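# prediction below, plus the sequence it came from.
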Amino acid sequence: MKLAVVGGGSTYTPELIDGFARLRDTLPVTELVLIDPAADRLELVGGLARRIFARQGHPGTITTTCDLDAGVAGADAVLLQLRVGGQAARRQDETWPLECGCVGQETTGAGGLAKALRTVPVVLDIAERVRRASPDAWIIDFTNPVGIVTRALLKAGHKAVGLCNVAIGFQRKFAKLLDVAPAEIHLDHVGLNHLTWELGVRLGGPAGENLLPRLIAEHGDAIAADLHMPRAVVDRLGVVPSYYLRYFYQHDEVVRELGSKPSRAAEVAAMEKELLALYGDPALDEKPALLAKRGGAFYSEAAVDLASSLLAGGGSPVQVVNTFNNGTLPFLPDDAVIETQARVDTKGATPLAVPALDPMYAGLVSHVTAYEDLALEAALHGGRERVFKALLAHPLVGQFEHAEALTDRLVAHNREHLAWA
């Protein structure tokens, strides 16, 4: 079984490698190719990857290449984890929206739109090259904004499934609080990527007892602290929102907070410099503890589970993924991409039936889906007016003056990545 990782020079990659090594019985990878245009980073990450495999006795081979077409040739699955523009572009995404009093964040709001505009054309080009080199390969997208990128892939006819680590993070936290194995926890996880709610936490499967009320009653303080939200938010909702909902539920407070401290991108850039120095140590043969602060917790386990199900039907039968709605949420178009529990096998992902969404959640999901429609149009076809309309439609922007000013800033900061600008 051959897997290719596009963006293999990422400092995330050792987390992925560690999962491949530990879970080799679930996903028996024989050949792994790390692909990245940054040859210097790739050499450091690739060296550590080989040492991790060797330490854990994994028999598979790991190669590195800057040649995308050669790297994906013959692959059974291709994982996408790229960042167009690197941390420098992320730093901009997190700062210039604050100048207009709006949240600066890399996956939602104006910054999230900028990332989508940079990313979608690049991902679609990669996917077309994968299709030519390995027409039967599955594409697993971990590249943000996952919902928009996955929708672009699916609408272009690619064999693709989107993946995020938010749900597996909740599963692990709830399992620990309940003192049960993670596999025993089934989440009623519903919404869009980075816009989801845990409507139920069930023991043993989709029909199991809903333990969410007990979790909130007994562990509400800990849950709220993880979300960086007041306990009252969780108590009054009676569900657990994704921590990304903080940008919506506490917008003005978050803007003040972000304006008073260094950007997350600056923190990550410093962390990446330290991580790459660690990766260059020939004695290091395991993922360093610092990597846990980088983000992406449990990404490797979710990726292994998904790839195993898509390639061999061997992973968990039900997983949280991003895929076409196809009637699951009746108020959305079938070709909207939602994030929810789905049955996953070698034919792809089929969403499970979900509880009816309360209007306060359904309304926001509809609103953001409309924005994502416009964002994808702007990413595919370009043009200042399309960018403006997408920004005006976003609930974190929504005002004419803000949309005008943000459009100017977005184009100015991303001109080198926008073919039409």
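Ah, there it is.
# going forward, measure contacts between C-alpha atoms and count neighbours the same way
Noted.
# name the element residue 54 belongs to?
helix 39-55 (DSSP states H and E).
# residue ranges of the helices in the stretch 51-200 of the chain, please?
Along the stretch 51-200 of the chain, the segments classed as helices by DSSP state H, counting those that start in this stretch run 68-72, 86-93, 109-133, 146-155, 166-178.
# list the buried ones in the fourth one?
Taking 16 or more other CA atoms under 10 Å as the neighbour-count basis, helix 146-155 is seen to contain the buried residues 146-154.
# what's the neighbour count on the closest residue to residue 150 other than its chain neighbours?
Once flanking residues are discounted, residue 150 sits nearest to residue 162: 5.5 Å by CA to CA, 6 or more residues apart in numbering. Per other CA atoms under 10 Å, the neighbour tally for residue 162 reads 32.
# likewise for residue 82?
22.
# contact partners for it?
6-7, 10, 143 (CA atoms under 8 Å, 6 or more residues apart in numbering).
# which ones among those are found in strands?
residue 6 (DSSP state E).
# can you classify the residue of the chain positioned farthest from its centre by secondary structure?
Using CA atoms, centre = their mean, the residue of the chain lying farthest from its centre is residue 283. It sits 31.4 Å away. At residue 283 the chain is in coil, as set by DSSP: H, G, I helix; E, B strand; the rest coil.
# now the two most distant members of the contacts of residue 82.
Between any two of those, the greatest separation by CA to CA is 11.6 Å, found for 10 and 143.
# so what sits against both of the two?
81-82.
# for residue 51, see how far away the residue farthest from the centre of the chain is.
Distance, residue 283 to residue 51, by CA to CA, to the nearest Å: 9 Å.
# next up, a second structure to put side by side with the first:
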Amino acid sequence: MKLAVVGGGSTYTPELIDGFARLRDTLPISELVLIDPAAGRLELVGGLARRIFARQGHSGKIVTTSDLDAGVEGADAVLLQLRVGGQAARHQDETWPLECGCVGQETTGAGGLAKALRTVPVVLDIAERVQHASPGAWIIDFTNPVGIVTRALLQAGHKAVGLCNVAIGLQRRFAALLDVAPADVHLNHVGLNHLTWETGVRLGGPEGADLLPKLLADHGDRIADDLRLPRAVLDRLGVVPSYYLRYFYAHDEVVRELRAKPSRAAEVAEMERQLLEMYGDPALDTKPELLARRGGAFYSEAAVDLAASLLGGGGSPYQVVNTYNNGTLPYLPADAVIEVQATVGPQGATPLPVPGPDPLYSGLIANVTAYEELALEAALRGGRDRVFKALLAHPLIGQFEYADKLTDQLIAHNREHLAWA
């Protein structure tokens, strides 16, 4: 089995490599190709990747290359984990929206739209080249904003599934609180990428007993602390929102916090500098502890599970993925991309039924879905008016004056990445 990772020079990659090594019986990789245009970073990451495989006794071959077409040729699956513009572009995404009093974040709001506009054309070009070099290969997208990028891939006819680590992180957290195995925890996970709620936490599978009320009663304070939301909010909602909902539920508080500290991009850039220095140590053959602070916890386990299922192996029967709605949430278009529990196999992902719409979250889901449709249109066709309409439709913006100013700032800060600007 051959897998390719586009963006293989990312400091995330040793987390992925560690999972591939530990879970080699689930996903038996014979060749792993790490692809990245940054040759210097790639060699540092590739060297550590080979040492991790050797330490854990994995017999697979790891190849590094800056040649995308050669790297993906013959691949069974291709993982996308790229960041167009790097941490410098992310820093901009996280700062200029604050000037209008709007959240500055890399996957939602104005910053999220900027990332989508930079990323979608690049990903679609990569996907076309994958399709030419490896017809039938699955594309697993971990590149944010995952929902918009996955929708672009699916609408272009590619075999693609989107992946995020939020759900698996909550599953692991709930399993620890309940003192059960993570595989025994089934989430009733509903929403869009980075806009989700856990409406049930079931033991053993979709039909198992719902332990969410017990979790909230016994461990509500700890869960609320993790989400940085008041315990009373969880008690009143009766569900567990993802931590990204804080941008909506506590918007003004978050803006004040973001204005008072360095951007997350600045913090990550410093971590990356330290990590790459560590990766260059020929004695290092495990992922360093610092990597846990970089983000992406459990990404490797989710990726192994998904790839194994798509390629006909032994993945879990149910997984949280990003895929076409196809009537699962009746208040959304069929071609909207949602993030829910699904059965996954060689034919792709099929969402499990979701209980009837709850206005507590269905209205916001519909609103953000409309924004994502406009965002994808702007990413595919360009133009100031399309950018403006997407920003005006976003519930974190929604005012004519803000949308107008943010449109000009977005274009000014991203001109080098926008072919139409």
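Looks like it came in fine. Remember, predicted model here, so these are calculated numbers, not experimental data.
# circling back: okay, residue 10 and residue 143 of the first structure: which has more neighbours?
Per other CA under 10 Å, whichever of residue 10 of the first structure and residue 143 has more neighbours is residue 143, with 26 against 22.
# which residues touch the nearest residue to that one once chain neighbours are set aside?
Once flanking residues are discounted, residue 143 of the first structure sits nearest to residue 81: 4.8 Å by CA to CA, 6+ apart. Counting by CA under 8 Å, 6+ apart, residue 81 of the first structure touches 5-8, 10, 141-143.
# before we move on, what about residue 66 of the second structure?
35-39.
# where exactly do the strands run in the stretch 301-421 of the second structure?
318-324, 337-345, 348-351 (DSSP state E, counting those that start in this stretch).
# show me how far the last one is from its chain's centre.
It refers to strand 348-351 of the second structure. 17 Å (CA atoms, centre = their mean, to the nearest Å).
# got the buried residues for it?
348-351.
# what's the most buried one of the helices of the stretch 51-200 of the first structure?
helix 146-155 (a mean of 24; mean count of other CA atoms under 10 Å).
# mean shift of it relative to the second structure?
Once fitted to the second structure, helix 146-155 of the first structure is off its aligned match by 0.1 Å on average (mean CA distance after the TM-score superposition for the first structure).
# my read: residue 75 of the second structure touches residue 3, true?
Yes. Under the criterion of CA atoms under 8 Å, residue 75 of the second structure makes contact with residue 3 at 5.4 Å.
# quick one: contacts for the residue nearest to residue 150 of the first structure?
Neighbours of residue 162 of the first structure in contact, by CA under 8 Å, 6+ apart: 140-142, 146-147, 150, 321-323.
# swap the cut-off to 6 Å and go again
Shown in contact with residue 162 of the first structure (CA atoms under 6 Å, 6 or more residues apart in numbering): 140-141, 150, 321-322.
# let's have those residues in CSV, adding distance to residue 294 of the first structure.
Below are these laid out as CSV (distance: CA to CA, whole Å):
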residue, distance to residue 294 of the first structure
140, 21
141, 19
150, 23
321, 22
322, 23
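# tell me the one of those nearest residue 211 of the first structure?
Checking the contacts of residue 162 of the first structure one by one against residue 211 of the first structure (CA to CA), the nearest turns out to be residue 321, at 22.3 Å.
# do you know how far the closest one is from residue 194 of the first structure?
Distance from residue 321 of the first structure to residue 194 of the first structure, by CA to CA: 12 Å.
# higher neighbour count, these two?
residue 321 (30 against 21).
# quick check: that one touching residue 343?
No. Using CA atoms under 6 Å, residue 321 of the first structure makes no contact with residue 343, being 9.3 Å away.
# re the thing from before, separation between the residue nearest to residue 143 of the first structure and residue 322 of the first structure?
15 Å.
# kindly report the same for residue 79 of the first structure.
From residue 79 of the first structure to residue 322 of the first structure the distance is 14 Å (CA to CA).
# compare the two (neighbour count), which wins?
Legend: neighbour count by other CA under 10 Å for residue 79 of the first structure and residue 322, higher for residue 322 (30 against 24).
# ok, that one touching residue 336?
No. If you go by CA under 6 Å, residue 322 of the first structure and residue 336 don't touch, sitting 9.9 Å apart.
# what residues sit buried inside stretch 212-229 of the second structure?
For stretch 212-229 of the second structure, by 16+ other CA under 10 Å, it's 212-213, 215-216, 220-221, 223-224, 227, 229.
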